[in-house]
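J.: Below is the sequence, then the predicted model.
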Amino acid sequence: MKIERIHHVAYRCKDAKETVLWYQKMLHMDFVLAIAEDLVPSTKAPDPYMHVFLDAGQGNVMAFFELPTQPPMGRDPNTPAWVQHIAFKVKDRAELLEFKAHLEAQGVDVLGVTDHGIFHSIYFFDPNGHRLELSCPDPDEQAKLAHMDQVKWAMLEEWSVTKRAPKHAAFLHANEFGAKA
C-alpha cells in the first residue's frame, strides 16, 4: 500500500465567497467545486457549511470550509504564526518576483525573498489569517537535495536526542554550496 498523492487540503475560512475571489485574484487559482450541507456527512452533526475547492495546479486542490454557526476562527496560541502554512511551488525566481510584485500591488504585505538554500520563498497571509508561501527551486537544487538525502537520518537522530539544530545542513545558508559550518 502507498499513498498516491494529496487529494486536497482543507482549511477554515471566514467567508467562502471572499476566499474564492481572493485566491482567484491573488494566486490565479480556478474555482472548481462547491459543496454545502446542513449535516456533516461523516458525523451526522447538525453543522451547516459551505465547502469550496480551488485548483492549485497539477491535480492539487485547496479547499475551505465556512462554518457560520461555529465560534470565530482563531489560531493555536502556542504555535508561532510562521509555523502553520501552506507552500505553493512556482516555476522559477522570475515568476516568484512577478507574484511578489503582483501581491504587493494589490496591497498584500509580502515578506522575502528568503533564501532557504534549496529553494527561495516569499510569505504572506490570506484574508483568513492563513500564512502562505510561494517557493521556487534554487539553481543548485538537485545537488543540494542529494546531499540533504544523505544526511537526513543522521540529522533526525541527533535532533531526537539533543533537541538542538544539527549542523549537517549548515551549508544551505552558507554563501557557497559545500561550505562547512
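T.: Received the coordinates, thanks.

J.: alpha carbons only for contacts and neighbour counts from here, please
T.: Noted.

J.: Let me know whether Ile35 touches Ala63 as I believe.
T.: No - in this structure Ile35 lies outside contact range of Ala63 using C-alpha atoms under 8 Å: 10.5 Å.

J.: These two: who's more crowded?
T.: Ala63 (24 against 10; other C-alpha atoms under 10 Å).

J.: which residue packs closest to Ile35, ignoring adjacent ones?
T.: Closest residue to Ile35 apart from its sequence neighbours, by C-alpha to C-alpha, 6 or more residues apart in numbering: His51 at 5.0 Å.

J.: Please identify which helix or strand holds that neighbour.
T.: Using DSSP states H and E, His51 falls within strand 46-55.

J.: can you pull the buried residues of that strand?
T.: 48-55 (16 or more other C-alpha atoms under 10 Å).

J.: What segments of this structure are helices?
T.: Ranges of helices within the chain are 16-27, 93-105, 141-162, based on DSSP state H.

J.: how far does the last one sit from the chain's center?
T.: Taking the mean C-alpha point of helix 141-162 and that of its whole chain, the gap between them comes to 22 Å (C-alpha atoms, centre = their mean, to the nearest Å).

J.: before we move on, what about the second one?
T.: Between the centre of helix 93-105 and the centre of its host chain there is 17 Å, according to C-alpha atoms, centre = their mean.

J.: A further structure is provided below for comparison with the first:
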Amino acid sequence: MSTPLTPLGNVHHAAYRCVDAEQTRWFYEDLLGLKLAAAFEEDIDFGENLGRNRHFLHIFFELADGNYLAFFDEPGISKPEHFGRKDSFDMHIALETESLETLKAWQDKLNAAGKTCLGPVDHGFVHSVYMYDPNGIQVEITCRAKNGEAIMVEEAAHAREALAAWTAKTRPQKESVFGAERLDKRGRG
C-alpha cells in the first residue's frame, strides 16, 4: 500500500547563491529584520560530476511565518557573473507586510539606510516597493490591497481561460525562439 499524497503546504525555504554570507546577513538581518536562524558549513557530493565535494556555508533567515530564506556561500566555484542584477522576471523575492502604511515605513527605513527603494507600485491586488540585495536579487516588500482577496477570487474564476488565450496568442513567437519540442516537455525530463 502506498502512502497517499497530501497537498504541499508551504515553502519551507527558497535558496539562492550569495557573494558573501556576512554581507547577506547584514542585508537580511540588520536591514530587513529577519532572524539569522542557522549557518551550516557543509561538504557534500551532489553527484554533479565536479570531481570534488561542494564546500559551502548554508545560511537561513527565518520569516515571520516560520519559513526561511536561505543562501549558499560557496567561494570555491562562485564567479562574479553569478551576481549581476537579475531581471525581476527571472528572479525576485517578495516579502509581505501587513499594510500600505507599514510598506511606506519600510521604504523610508531602507532609503534612510542608503538602499534605493523604488515605489510604491500599485499592482491592483498588491502594493510593492523594490530594491536589490547584495547578490543582485531583487527584493520586493509588498502588502495586499484592501480588495486584494476579492481580486484574486475573481481572477481564479477565469485563470484557465486567460492562460489558454495567452498560450494561443504567444505560441508562434515562442516556437520561433525555443522550438516546439521545448514547449511540449510535459512528463519528459
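T.: Done, it's in. Predicted model, so just to flag it, every value in this text is computed and none were measured.

J.: Report the TM-score for the pair.
T.: Scored against TM-score structural alignment, normalised by the length of the first structure, the superposed chains reach a TM-score of 0.83; 162 aligned residues with a C-alpha RMSD of 2.1 Å.

J.: re earlier: same list (the buried residues of strand 46-55 of the first structure) but as CSV, adding distance to Asp138 of the first structure.
T.: Conversion of these to CSV gives the following (distance: C-alpha to C-alpha, whole Å):
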residue, distance to Asp138 of the first structure
Pro48, 44
Tyr49, 41
Met50, 38
His51, 35
Val52, 33
Phe53, 30
Leu54, 27
Asp55, 25
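
J.: now the helices of the first structure as TSV including distance to His116 of the first structure and mean neighbour count?
T.: Shown next, in TSV, are those (distance: least, C-alpha to C-alpha, whole Å; neighbours: other C-alpha atoms under 10 Å):
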stretch	distance to His116 of the first structure	mean neighbour count
helix 16-27	22	16
helix 93-105	13	16
helix 141-162	10	13
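
J.: Now do the strand holding His51 of the first structure: which elements does it pack against?
T.: helix 16-27, strand 30-39, strand 61-66 (3 or more C-alpha pairs under 8 Å, 6 or more residues apart in numbering; DSSP states H and E).

J.: Just the buried positions in the second one, please.
T.: For strand 30-39 of the first structure, burial by neighbour count (16+ other C-alpha under 10 Å) applies to 30-31.

J.: Just to confirm, what residue in the second structure is aligned with the residue nearest to Ile35 of the first structure?
T.: When the second structure is aligned by TM-score structural alignment, His51 of the first structure is paired with His58.

J.: quick one, what contacts that match?
T.: By C-alpha atoms under 8 Å, 6 or more residues apart in numbering, His58 of the second structure lies in contact with 38-42, 70-73.

J.: and what of Tyr16 of the second structure?
T.: Counting by C-alpha under 8 Å, 6+ apart, Tyr16 of the second structure touches 70-72.

J.: likewise Arg164 of the first structure?
T.: Shown in contact with Arg164 of the first structure (C-alpha under 8 Å, 6+ apart): Glu158.

J.: burial measure for Arg182 of the second structure, as a count.
T.: For Arg182 of the second structure, the neighbour count with other C-alpha under 10 Å is 11.

J.: Aligned counterpart of it in the first structure, please.
T.: Checking with TM-score structural alignment, Arg182 of the second structure has no match.

J.: Check Glu140 of the second structure too.
T.: By TM-score structural alignment, Glu140 of the second structure lines up with Glu133.

J.: Could you measure from that match over to Pro68 of the first structure?
T.: Glu133 of the first structure is 27 Å from Pro68 of the first structure, where distance means C-alpha to C-alpha, to the nearest Å.

J.: for Gln106 of the first structure, same thing?
T.: Using C-alpha to C-alpha, we find Gln106 of the first structure at a distance of 28 Å from Pro68 of the first structure.

J.: residues touching the spatially closest residue to Leu36 of the second structure that is not a sequence neighbour, list them.
T.: Sequence neighbours aside, Phe61 is the residue nearest to Leu36 of the second structure in space, at 4.6 Å (criterion: C-alpha to C-alpha, 6+ apart). By C-alpha under 8 Å, 6+ apart, Phe61 of the second structure lies in contact with 28-29, 34-38, 68-70.

J.: for Glu41 of the second structure, same thing?
T.: Per C-alpha under 8 Å, 6+ apart, neighbours of Glu41 of the second structure: 55-58.

J.: residue in the first structure matching it?
T.: Match for Glu41 of the second structure (TM-score structural alignment): Ala36.

J.: cool, and Phe125 of the second structure?
T.: That one, Phe125 of the second structure, aligns with Ile118 by TM-score structural alignment.

J.: quick revisit: would you format the helices of the first structure as CSV with distance to Lys2 of the first structure included?
T.: Output for the helices of the first structure, formatted as CSV (distance: least, C-alpha to C-alpha, whole Å):
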stretch, distance to Lys2 of the first structure
helix 16-27, 31
helix 93-105, 32
helix 141-162, 20
